[in-house]
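>>> For reference, the sequence and a predicted model appear below.
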Amino acid sequence: MDELLNMSSTQQVLSMYQHEKCIDELLDGYVKLLDICGIARDYMFQIKEHVHALQSALRRRKGDSSIENSISQYTHLRKQMKKKAKKLIMELKQMDNDNNNNNKLEALSFLDRDHHFFAVIRVLRQVNVMSSSLFQSLFTYLSAPIPSRWSLVAKWMHKGTISCEEKQDIVNELESVDAAICRRIFDVQITHKRLVALESSIEGVENRLECVFRHIIKARASLLNIISQ
């Protein structure tokens, strides 16, 4: 994308069509994605803070009430995030639909007028599409179902076994931690191990979100610089 935006022909065509509606839509889309990225980063921070609190409570072992309180707070956070994540997924899907519809309309409008401008807009819009796809994957991850203690017991009984080291098909680290803390009697070592795995996963997501944030900022800044010349 950098090479495309640095081409003099690209800069000329963007300046020529700087007042087109699709330019404003692109810039607005970048802003929306930056807002969503900020929400995602905040979610990661909150989960990590609660993971640290759970780890601290497990290490101290000063009483079940401390652990239960940390578990209750973590579970409450997860439930809140699950609801919000589902709404954000719907919002992102609507953005994708709008992008697809705009591509079709622009194809009819610009293909006969300026192939280069249409191609540039499609490439710039791909930043939105790829970012949206990543965010949808993340929010799907965050909206993983939160099992109840009794639903877990029923699931294990259906499989014909209940063991401390059960080999469940857990989709991600969040569900793994949920499963560990939802037991009436849980193994501290297993729970701690799963919390460590979750924390490591969160750090990886945070790094990826930082890269996406910078990429969107750069794309928006480059477009603004070109059309303001």
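The structure has been received and is ready for your questions. Numbers count the residues shown, from 1 in each chain.

>>> Please make it C-alpha for all contacts and neighbour counts, starting now.
Will do.

>>> ok, N128 - contacts?
By CA atoms under 8 Å, 6 or more residues apart in numbering, the contact set of N128 is G29, Y30, L33.

>>> Give me the neighbour count for the first one.
Okay, so that is G29. As a burial measure, the neighbour count of G29 was computed by other CA atoms under 10 Å and equals 20.

>>> again with the last one
Using other CA under 10 Å, the number of residues around L33 comes to 22.

>>> How about the second one?
Other residues within reach of Y30, judged by other CA under 10 Å, total 22.

>>> host element of it?
Using DSSP states H and E, the secondary-structure element containing Y30 is helix 21-60.

>>> just checking, what packs against the helix or strand containing S201?
Assigned by DSSP H and E, S201 belongs to helix 188-227. Using 3 or more CA pairs under 8 Å, 6 or more residues apart in numbering; DSSP states H and E as the contact definition, the elements that helix 188-227 packs against are helix 8-16, helix 21-60, helix 115-142, helix 173-181.

>>> Just the buried positions in the very next helix or strand once past the third one, please.
So the one you mean is helix 115-142. Remark: after helix 115-142, the chain's next helix or strand is helix 149-159, criterion DSSP H and E. Along helix 149-159, these residues count as buried under the neighbour rule (16 or more other CA atoms under 10 Å): L152, V153.

>>> Next one for the comparison:
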Amino acid sequence: MVMTSIFTSAHLPVRSVSLPTRVELEPQPLLQSLKSFQDSSYNAKVTPFGLEEIQAALIGLAELYNSVGELVQSSSTQQALVHYKEGKLVEEALNESVVLIDSCSSARDIILMMKQNIQNLQSALRRKGANSSIESHIRAYYSFRRKAKKDIVSCLSALKRMENDRTTNFSLLDIPNHDLLPLIRLLREARSISISIFRELLAFLSAPVGKGKARGWLLVSQLMPVIKSGSEKGKKIANELENVDIALRSLLGQGRGNCGNDNKAEVEIAQRRLGTLASSFEGIESGLDCMFRCLVKHRVCFLNMLVH
């Protein structure tokens, strides 16, 4: 599955208007692309999302939040949001922003630590002769992955609660001010797409590892969307993280102590795959940094509405 084509334009045009003029607010090309990613994430995939696709989705999501920010700049819009049911919409936006910022920050912290572990592994593999060092670094890498699963499960649980929160899923028919409907619809879309993208990234980072993987993955899988029946046919292709796992397990299985001697090809494969994963993480880190700034800006915007 190639998803990057849906985000080929780095900066899609977005119309900016001021409420309460009743117009179509949604930046349609960008929104449709993000929805395509979201729809795919709700189905089992023969080819799983890779980091390149997730990075593209993060960049698109940041653009969407920038569009939302432009739409709430007018004082009339802000007054309408604050006055609706005594600021209910503003309060919901603030509560949701906390969960999304925490998820973004946690994913970024996990990736930073994984990059450090990858660098340690690359250094050990370059030394080649230090066989015990290679094995200890591989085990340290897997140990961190298992520990990170606790934070991942916590984030996924918070995202699931937000997705299922009935107080934020009220019918649009309940809103008397029809001029607010397009903006509220866009805010709801942004929230839903954010949940899907962060969930996809966190699921990627929680790929099963070694001993105890069944229980850890069960917790994660229970927090993921229900897979539609009949969509699991075909052989699943490994993503960047799983490719590294395959290479590292191959090294560990080379007779204990032969790392770097009789398995030069395996070492080279592991180095290459670790390099690919590290490069991909650079892109994800950049996307998360961009998304983090957008979410903070989004939160500050709504906080300011309560001050004025």
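Received, thanks. Everything quoted here is computed from the prediction, not taken from an experiment.

>>> circling back to that earlier point, columns distance to V205 of the first structure on top of the helices and strands packed on helix 188-227 of the first structure, output as JSON lines?
Rendered in JSON lines, the data for these read as follows (distance: least, CA to CA, whole Å):
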{"stretch": "helix 8-16", "distance to V205 of the first structure": "33"}
{"stretch": "helix 21-60", "distance to V205 of the first structure": "8"}
{"stretch": "helix 115-142", "distance to V205 of the first structure": "8"}
{"stretch": "helix 173-181", "distance to V205 of the first structure": "12"}
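
>>> Need the winner for burial among those.
Comparing these on average neighbours per residue, with mean count of other CA atoms under 10 Å, the densest one is helix 173-181 at a mean of 22.

>>> Would you mind getting the average deviation of it from the second structure?
Its matched residues in the second structure lie on average 0.7 Å from helix 173-181 of the first structure after superposition (mean CA distance after the TM-score superposition for the first structure).

>>> picking that back up, in the second structure, which residues correspond to the helix holding S201 of the first structure?
Using TM-score structural alignment, helix 188-227 of the first structure lines up with residues 267-306 of the second structure.

>>> do the same with stretch 47-58 of the first structure
Alignment note (TM-score structural alignment): stretch 47-58 of the first structure is matched to residues 114-125 of the second structure.

>>> what's the mean distance for that stretch versus the first structure?
Superposed on the first structure, stretch 114-125 of the second structure shows a mean distance of 0.3 Å to its aligned residues (mean CA distance after the TM-score superposition for the first structure).

>>> hang on, the earlier thing: could I get the buried residue list for the helix holding S201 of the first structure?
Applying 16+ other CA under 10 Å to helix 188-227 of the first structure flags 190-192, 194-199, 202, 205-206, 209, 212-213, 216, 219-220, 223, 226-227 as buried.

>>> Ok, stretch 162-179 of the second structure next?
M162, E163, D179.

>>> what's near enough to touch the equivalent of the last one over in the first structure?
So the one you mean is D179 of the second structure. The equivalent of D179 of the second structure in the first structure is H116 (alignment by TM-score structural alignment). The contact partners of H116 of the first structure, by CA under 8 Å, 6+ apart, come to T10, V13.

>>> Mind checking what helix or strand follows the helix holding Y30 of the first structure in sequence?
Downstream of helix 21-60 of the first structure, the next assigned helix or strand under DSSP H and E is helix 64-110.

>>> And that following helix, what does it pack against?
Contact partners of helix 64-110 of the first structure among helices and strands, from 3+ CA pairs under 8 Å, 6+ apart: helix 21-60, helix 115-142.

>>> what do we get in the second structure for H76 of the first structure?
Alignment of H76 of the first structure against the second structure is given by TM-score structural alignment, with S143 as its counterpart.

>>> Near its match, how many other residues are there?
Residues near S143 of the second structure, counting by other CA under 10 Å, number 13.

>>> which of the contacts of N128 of the first structure still touch in the second structure?
Contacts retained in the second structure from the contacts of N128 of the first structure (both residues aligned by TM-score structural alignment, their matches' CA atoms under 8 Å), given in the numbering of the listed structure: G29.

>>> Would you confirm that I193 of the second structure contacts K35?
Yes: in this structure I193 of the second structure lies within contact range of K35 using CA atoms under 8 Å: 7.0 Å.

>>> what's the distance between C37 of the first structure and H215 of the first structure?
Using CA to CA, to the nearest Å, C37 of the first structure is found at 11 Å from H215 of the first structure.

>>> Over to L88 of the first structure?
20 Å.

>>> now do L14 of the first structure
Computed with CA to CA, the distance linking L14 of the first structure and H215 of the first structure is 19 Å.

>>> Who are the contact partners of the residue nearest the centre of the second structure?
For the second structure, the residue nearest the mean C-alpha position is F198 (2.7 Å; CA atoms, centre = their mean). Residues touching F198 of the second structure, when contacts are defined by CA under 8 Å, 6+ apart, comprise S103, C104.

>>> what residue of the first structure matches up with it?
When the first structure is aligned by TM-score structural alignment, F198 of the second structure is paired with F135.

>>> I152 of the second structure contacts S206, correct?
Yes: when contacts are counted by CA under 8 Å, I152 of the second structure is listed as touching S206 (7.0 Å).

>>> T276 of the second structure touches N239, doesn't it?
No: counting by CA under 8 Å, T276 of the second structure stays clear of N239, with 10.9 Å between them.

>>> First-to-last residue distance for stretch 159-175 of the first structure?
For stretch 159-175 of the first structure, by CA to CA, the gap between its terminal residues amounts to 18 Å.

>>> try stretch 184-191 of the first structure
Across stretch 184-191 of the first structure, the straight-line distance between its terminal residues is 13 Å, by CA to CA.

>>> Which residues does that stretch contact?
Counting contacts by CA under 8 Å, 6+ apart, the residues outside stretch 184-191 of the first structure that touch it are L58, R149, C164, V177, A180, I181.

>>> Could you work out the most separated pair of these?
The widest separation within those, taken as CA to CA, falls between L58 and R149 and amounts to 19.1 Å.

>>> Check the contact between N103 of the first structure and V120; I expect there is one.
No: with contact defined as CA under 8 Å, N103 of the first structure does not reach V120; the gap is 11.6 Å.
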